[in-house]
Structure formats: C-alpha cells, structure tokens
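Visitor: give me a 3D structure for the following:
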Amino acid sequence: MSDTIAAISTAQGEGGISVIRISGDSAFTVCDKIFKGINNKKLADMKGYTASFGKIVSDGEEIDEAVALVFREPLSYTGENVVELSCHGGIYITKLVLRAVLDAGAVPAQAGEFTKRAFLNGKIDLSEAEAVIDIISAKSRSAARAALCVKEGAVRNKIDEVKNLLLSTAAHLSAWADYPEEDIAEVTDEQLYDSFDVSIAILDGLISSYDSGQAVKQGIDTVIAGRPNVGKSTLMNLLSGCERSIVTDIPGTTRDIIEDTVIVGDVILRLSDTAGLRTTDDKVEKIGVDRAKHRLKQCGLLLAVFDYNRSLDDDDKELIESAGEVPCIAIINKTDLDKQLDTEYIESKIKNVVYLSAKSGEGRAELVKAVEDIAGMDNFNPSEGVLSNERQRQAVLNSLNSVKDAKNALEIGLTYDAITVSIEEAITSLLELTGERTSDEVVDRVFHNFCVGK
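Guide: Alright, predicted model coming up:
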C-alpha cells in the first residue's frame, strides 16, 4: 500500500472519454509531473472534490487534453489521495496517458486493487466490496438494485445488529461469571432466549433469501422442451426478442441445443431451445433428442411446451412425467387455433400452466408473471439485503448454527461457559463475512475476480 497505483478504469475500447485512476500518497506528485492545468495551478494545491482542465505532457510533448479530478484522503473511494484523469476515449491515446502516468512514478494496479485499498482502509467491509463487482456485472434492474443496496450497507447493517447483540450477550455473561463480587446484574434465561431468537430470525432471513437473490443475479438455467413443432423455437425467439432459432413447419428443424440469455420481467433466464422430443431413426436428430432429455434432468426451470391444436401423445406424457422432477411451467401454445389438447390432464399434473400464442405474443404477460412467481420474486426485496455469494452464505449459515447450538445448550441446562463458546463461534463467523477477522487468502480470492481499474 506504499505504492501509488494507476490503471484505466473505463472499458477497453473507443468512447467519448477514458478515465485513468491514480491512488496513493504520491498521486498528486505523480500527476503534477504530466498534467499542466490552464490556470497553472498544481493539483497538490487544489482542494478535494475539485477539477481542473489542462493538457497531458510527457517528455515535453503534448499528448492530449484532459480533466483532472482531485480527491483528498480520507474522503475518496480508496481512502487515499486520488486523481482521476479524463482524456479522450481513443484506445491509443488512453494507453499513452497511462504510460505517461507510470513513467512519472506510479505502478500498475492489480485486479481490484482500488477496491481492496478501500477495504483495507476501512471505507467498506468485505460484503460491500463484493457488491461492487455485482453492480458492474448486473444484467437486470433487480440485480443492480440488490447489489447497490448491499454496497450501501443493507447486509452489513443486519450483520452488525446480530454481531453487536451477541457481543453484548457474551460480554454480560463473561462479566457476570468473572466478577461475582461486583454489582453486575444477573443474566436471565429470558434475556438469552430473546437475544438468540432475534439473531436466529435475522440470520435465517438472510439464508432464506439467498436462492432468490442468486436467481436474480446469475439467472436460472432454463430448458424449453416439447415434441416437434409445438412452437419451442418461436417461444425462444419471442423471449429473446430476435430470430434466435430457425422456425419452420418441418419436424426436427432444431437438432441441437440453442442457447441465449434473456431477461423475463425481473428474472434472468439462461435459455436453451432443445430438439423436439420424439422417437426418430435420424442419427443426428437422435443425438439432439438425447441431449435435450439430459438437460431436462439438470435444469433449474423447465418450460414444457404443448400444442393447443394437437392431442396429447406418448412424448407429451413422458414430458409431463419429467416435469415432476424440476420446477416447471407448462406452456399451452398456439391458443389462436382450435382446441384439440386435453388441457385438464396437464393442469392436473403441472401446477403452473400458461396459455400463450408465441406467434402473436398474446399471453406473454402471464408467462412473465409465472416465471417471477416460480423464482420467488414476490418475496424478494433488494432493500432488505441479499447475500452475494456462497462465501457469505456459508459464513451466515455457520453463525446461525452456532447460535442454535447456544440456544440448545441453554435449553438442556449447560453452563454459561459452554453457551459463551457457541456465541463466540457465531461472532467469529460474522467477522469473517465482513472481513474484520479473515485470512489474506480469503481477501485475495475476493478481489481476484475484479477487473483492473476497480
């Protein structure tokens, strides 16, 4: 952290502007060597949260015009002195400006090093740091909202509430046991039960919202399946918003799995349009059918498509049986045609049924609602805080189990010393989540996934 680091913080490509971020004790000194403001004022003499327009000069040659933004410690993203140089967004020009900054004394930043310094300088905790990458990679409105709420402390506030409650409980138990001669109020079982029940409720709430949060963040592995010509490819194109799959009236047109990622309402679906399920002597088509059946068993959501204008056959019934093994929405397609399908049979076997004309789009709103319901969006509230990843979930689960152990110890009459051990284990797990007590290896692993410049 003694080095002054620099990196391009905008995307690698042509654009209106590019931003080079410089952070460290010598940020102003480095930038004053290459940035010449039109008012001749040095960046080192400027107040924080101010800007200056000037030119980037290296070896006596003007490279580009730029705007320099000055942030003074500790009121910056990293908690250090920071300068952000906004230059023209050409790939070549941006690299020239970065090279000039490095030649002036800065060193290249590592992946996630700016955010890592923010964490090490106490600007954010580890859960908020992980939310930064979630904001960058968000693919939907809900994913972005959830990540932003975590970045602003939604998870940390809940963790702090439990942590402080358990710390107070443990401190009271220790003081009462270690200093019996002092006038310290006795700890009652009712107080302990209240402390444990509140902690369990908060931690259990975080665990229960995890799967919905992951569906919002990463999407659901979704398979579109059905016999040939029921409209699977038309449905794929409807949800994708483009001609992603070839649509013809020839059975067996789709012979392999076609994939796309789409946003349905507030849910990301990783869609797979599969070959029509039927018995076939065509070797190539049979491979596609076998792959489709294999994907059916592994998906997180099955969109089982049936033809409103055709009677059920054995392939349809086999698909209906498979639907009982995974979350499923039965889509009765081609509702613009005459009814031949036994819809009552399907509704008796599959809970979620949607009537749709994939060709016209009629019924799409009902399909969106069904997808959101099955993803648990009705109970999903980003502002309440959502765990970002399996590391956080495991830490919360460990803490939850330790609190339950403490409560169980109290119920069976163990000593307060035994109860305190479980409480301290619960606190340790929470400290690992926030990064207040964790290994360098864990910290490095968290920031390894960041892009350089963030």
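
Visitor: hey, let's count contacts and neighbours off CA atoms from now on
Guide: OK.

Visitor: between the two ends of stretch 95-109, how far is it?
Guide: 14 Å (CA to CA, to the nearest Å).

Visitor: check which residues of it are buried.
Guide: By neighbour count on 16 or more other CA atoms under 10 Å, the buried set for stretch 95-109 is 95-102, 104-109.

Visitor: swap in stretch 133-147?
Guide: Of all the residues in stretch 133-147, those buried under the rule 16+ other CA under 10 Å are Ile133, Asp134, Ile135, Ala138, Lys139, Ser140, Ser142, Ala143, Ala144, Arg145, Ala146, Ala147.

Visitor: mind checking which of those land in helices?
Guide: Ile133, Asp134, Ile135, Ser142, Ala143, Ala144, Arg145, Ala146, Ala147 (DSSP state H).

Visitor: need the buried residues of stretch 133-147 in CSV with distance to Gln392, can you?
Guide: As requested, the buried residues of stretch 133-147 are arranged in CSV below (distance: CA to CA, whole Å):
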residue, distance to Gln392
Ile133, 15
Asp134, 14
Ile135, 17
Ala138, 18
Lys139, 21
Ser140, 22
Ser142, 19
Ala143, 17
Ala144, 18
Arg145, 18
Ala146, 15
Ala147, 14
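
Visitor: sequence B follows; please return its structure for comparison with A:
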Amino acid sequence: MEKNDSGRSSWENTIAAISTAQGVGGIGVIRVSGRDALAIGDRVFQSSGGKKLSQMKGYTAAYGRIRSNGEDIDEAVALVFRAPHSYTGEDVVEFSCHGGLYLTRRVLRAVLDGGASPAGPGEFTRRAFLNGKMGLTEAEAVMDMIGAKGRQAARTALAGRDGAIHKAIASVKDSLVFTAAHLSAWADYPEEDIPQVEEMELTARLKKAEAALERLLSQYDAGKAIREGLNTVIAGRPNVGKSTLMNLLSGCERSIVTELPGTTRDVVEETVLVGDVTLRLSDTAGIRSTEDLVEQIGVNRAKDRIQTADLVLAVFDASQELNEDDRNLLDSLQGVPSIAVINKTDLDAKIDVKYIKNKVKQIVFLVASEGKGLEDLQQALAELAGTSELEPSEGLLATERQQQAAKEALACVNEGLEALELGMTLDAVTVSIEGAVQALLELTGERASEAVVDQVFHRFCVGK
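Guide: Model (predicted):
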C-alpha cells in the first residue's frame, strides 16, 4: 500500500475532486471522502444557520457559503453522509455550487487547501470496493453507466451495478466450491463417514457449470455491441445511396449527396444509435475502377475498412443490374458480418436479388431518401449483433477482463470433464475444479490481485 509524506496509507487520506463534468452547468459538485471529510468541510463551509457539518447527521443538507482565506467564494449546499452509509463507505461531504470551470475549481482548491488530497481516477469507487460497498464487477458497471449511449446499454450497465453478473457467476462458483470441498474431504479423510463422490453426479455438476459459462461467453459480443458499438462501414459502388443512408442514420447531412460519381473521396465518420445498437459509421468512397488517383486512394481505403470492420452495410441500387464492382464487393464480404441494403426500391427493380442472397444472409429493402425500411434495418442489426434476445437482468460479461476470467474457468471445467472421461484420478479433477474456482473468484474480485484492481480503475474518470 502506498504511503504519503506523513507515512499514512494513501487509502487513509481524505480525498476530493470535482464530480460533475468540466464545463458550464447549473451546478457543480465537489466530493470529499475520508475520515477528515467533515473536519475539512467545516474549515471551508459556513452554514447560514451557523451549524457545523461535523454536528450534522447523515443524509442531511445545509445551505451556506464556501470561504477561503476569509473570502467568500460561492453559495453552496453541503450534503453530509456518515460512514458506512455513503457511496465510499467513508464520511463524505458533497458541495453543490454554481456550475462552471472557475467556481468549481476555486471550491476544489479551497477544499485541498483545507487538508484534502486530490483524488485519482476512480478513487471514490475504488474505496467503495475496498470498503465492501460493491464487488469488482459492480464497480466496472459504474463506468458503463456513465458511458451508456442508449436504452439497452443503460439497462445492461444498471443490471451489472445491481450485481447481475456477480449473481450469475456466484451460482456456478458455489456449485464448484461445494464439489471441490466434497472431493477434498472424501480424499483426505477416508476414515470419516463422508458420502462417496459419484462420478455421474460429478459429471452432471461440471456439465451444468460448462453450460452456464458457455452461455455467458456466447453473449459477450452482443453485450459489447450494446456498450461500445460496432465499427460499421457503408460500402458500395458510386451513386447507390451510401451517403444518403449515412445522412438518414445520422439524422443530419454528414455526407455530400450528388448525382456525380466519386463525390465521396475519403472516409466520413459518425457515431449513431440505430434501435439499441450503436454504430460507429464510416461512409466510404464508391468502390469502382477509376483512373483518378485521388479517388483511387479513397477506394483503397474503403476496401481496407471492409476487412477490419465489425459490420458492413453493403448498399446496392435496386433499379440497376449488378455489375462487376457489385460482384467484387459481394465476394469481399465473405467472412465479414454484413447486411445487404438494397436501396431505391421505389424504382423499377432490375437487380438480381437471388444472387445477393447467395452471398449475404441478411437483406434489407430501403428507400433511404424517404426513410422507408429503416425499421427493417434496425431489426436486421439487432439480429446480426445478437442484441434482440439479450436479457440484461440475467447478467452479461462487461469487460475483456471478465471475459478472460470466464474463459479460463471454462477451460478448467473442460479439463475436469476430460480427466473424468479418461479415467484419471479424482485428484486431477479436483485440481481442475479448484482452478476454475480461482478464475471465478478473480472475476468477481473476491480474490483479485492488486494489479487486476489497478487495471479495473485505470479507465475511470476523476471524481467517480
């Protein structure tokens, strides 16, 4: 544990930070947490009634002024939270002053001059974790709540904050802990009247754990699509309606739309929410053979984007027959998650839909200029991303760290099943089960190393 200049553990310091966005707003909140929070609050805050914060009960508020060096800085409302009934589990004071960079920074400076230390990224939530107010998976969900870009992302993050993934993991972990304990007791104390471990029952327990872990892992990509969005490329030959589709999804004119081929020569990017799926959209240059050097650079960039995309919206003109550029695009989509968007379906159809269906599973018919067919595109996106059947309350793996721990646990469970099938001793099976338990304990944070904890809170913002 780090020590400060006074030799005190850094987690014993009283910390402070601005907890609202760094910008102009109605109010700004400065949070102070630690054993000296109330004393520091009394140094900088003077209530209108003269009552000190250290004399107030938890969950109470007082109106007054922030003062520093005998000077009034701002009006403020002070909220008092008494340990352990606070976000961090420590004594906490929150000052709500007028929003804006100058005033919130002045108030923070007064608090720091009063004896607080600047909080690091995620330090308030880290203290909540260390003080047993939440598990590691719940702490990770806090940042997902802050960064949620849509309804489903917010629901998933809230379920995680409420412990959904912890509960899902606990049911698997508890079963494996019971099994490992039974195996160890039966092996170590043969003289005791301990029921024999039945191989059929042991296999059934491991199979159940395997199925639960496989289900969690199978939903990871869909959950990631909700939280982080899909790197999506809009591709197609010139004048099929790529830029019109980009503007439709963006809700504004992000791309230039003209009848001239080759208008879009570089990649135009935008992040949009389509249904419950966030798309990090890239409108690319029309893919065709061209002698124009600048346009050819754009075409090459479009082809490169297709190969690295999470999703490709391949756009085709329903009123024209497929040409060589269309067929080359379809061939390039093999192995790439794709939706074929057949645009301009209000015109006489000449396109070979059957040929496209043989290349791409998902097809949507659209009139992008009028917004017709957008709901069908939303449904296709949900099906392809796997988000249509997600139920956040059942628990979803939310981070790469959680996914890796779950993979390690599954590998250990599979090793145990393989050991049983090969007729190996139950000691070997016990080692595999204990490995799975250790991976799950690290996932929930019950036995996470300091390095793992550091990794979790490294991505947090200051003030949370």
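
Visitor: element containing the equivalent of Ala448 of structure 2 over in structure 1, please.
Guide: Counting by TM-score structural alignment, Ala448 of structure 2 corresponds to Thr438 in structure 1. Counting by DSSP states H and E, Thr438 of structure 1 is held by no secondary-structure element, helix or strand.

Visitor: equivalent analysis for Asp326 of structure 2, please.
Guide: Asp326 of structure 2 belongs to helix 324-332, assigned by DSSP H and E.

Visitor: ok, so of the buried residues of stretch 133-147 of structure 1, who is nearest Glu362 of structure 1?
Guide: Closest approach to Glu362 of structure 1 among the buried residues of stretch 133-147 of structure 1 (CA to CA): Ser140, at 23.6 Å.

Visitor: now the closest one: how far from Glu152 of structure 1?
Guide: In this view, Ser140 of structure 1 and Glu152 of structure 1 are 18 Å apart by CA to CA.

Visitor: likewise Asn408 of structure 1?
Guide: As judged by CA to CA, Asn408 of structure 1 and Glu152 of structure 1 stand 35 Å apart.

Visitor: same thing with Lys369 of structure 1?
Guide: Distance from Lys369 of structure 1 to Glu152 of structure 1, by CA to CA: 29 Å.

Visitor: ok, and the closest non-adjacent residue to the equivalent of Thr253 of structure 1 over in structure 2?
Guide: In structure 2, the residue matched to Thr253 of structure 1 (TM-score structural alignment) is Thr263. Spatial nearest neighbour of Thr263 of structure 2, chain neighbours left out: Ile256 (7.1 Å); criterion: CA to CA, 6 or more residues apart in numbering.

Visitor: what's near enough to touch that neighbour?
Guide: Ser243, Thr263, Thr264 (CA atoms under 8 Å, 6 or more residues apart in numbering).

Visitor: among those, which one sits closest to Leu347 of structure 2?
Guide: For the contacts of Ile256 of structure 2, the nearest to Leu347 of structure 2 is Ser243 (18.4 Å; CA to CA).

Visitor: the closest one should be in a helix, yeah?
Guide: Yes: counting by DSSP: H, G, I helix; E, B strand; the rest coil, Ser243 of structure 2 is part of a helix.

Visitor: and it, how far from Asn343 of structure 2?
Guide: Ser243 of structure 2 sits 12 Å away from Asn343 of structure 2, going by CA to CA.

Visitor: give me the more crowded residue out of these two.
Guide: Ser243 (29 against 25; other CA atoms under 10 Å).

Visitor: corresponding residue for the more buried one in structure 1?
Guide: Alignment note (TM-score structural alignment): Ser243 of structure 2 maps to Ser233 of structure 1.
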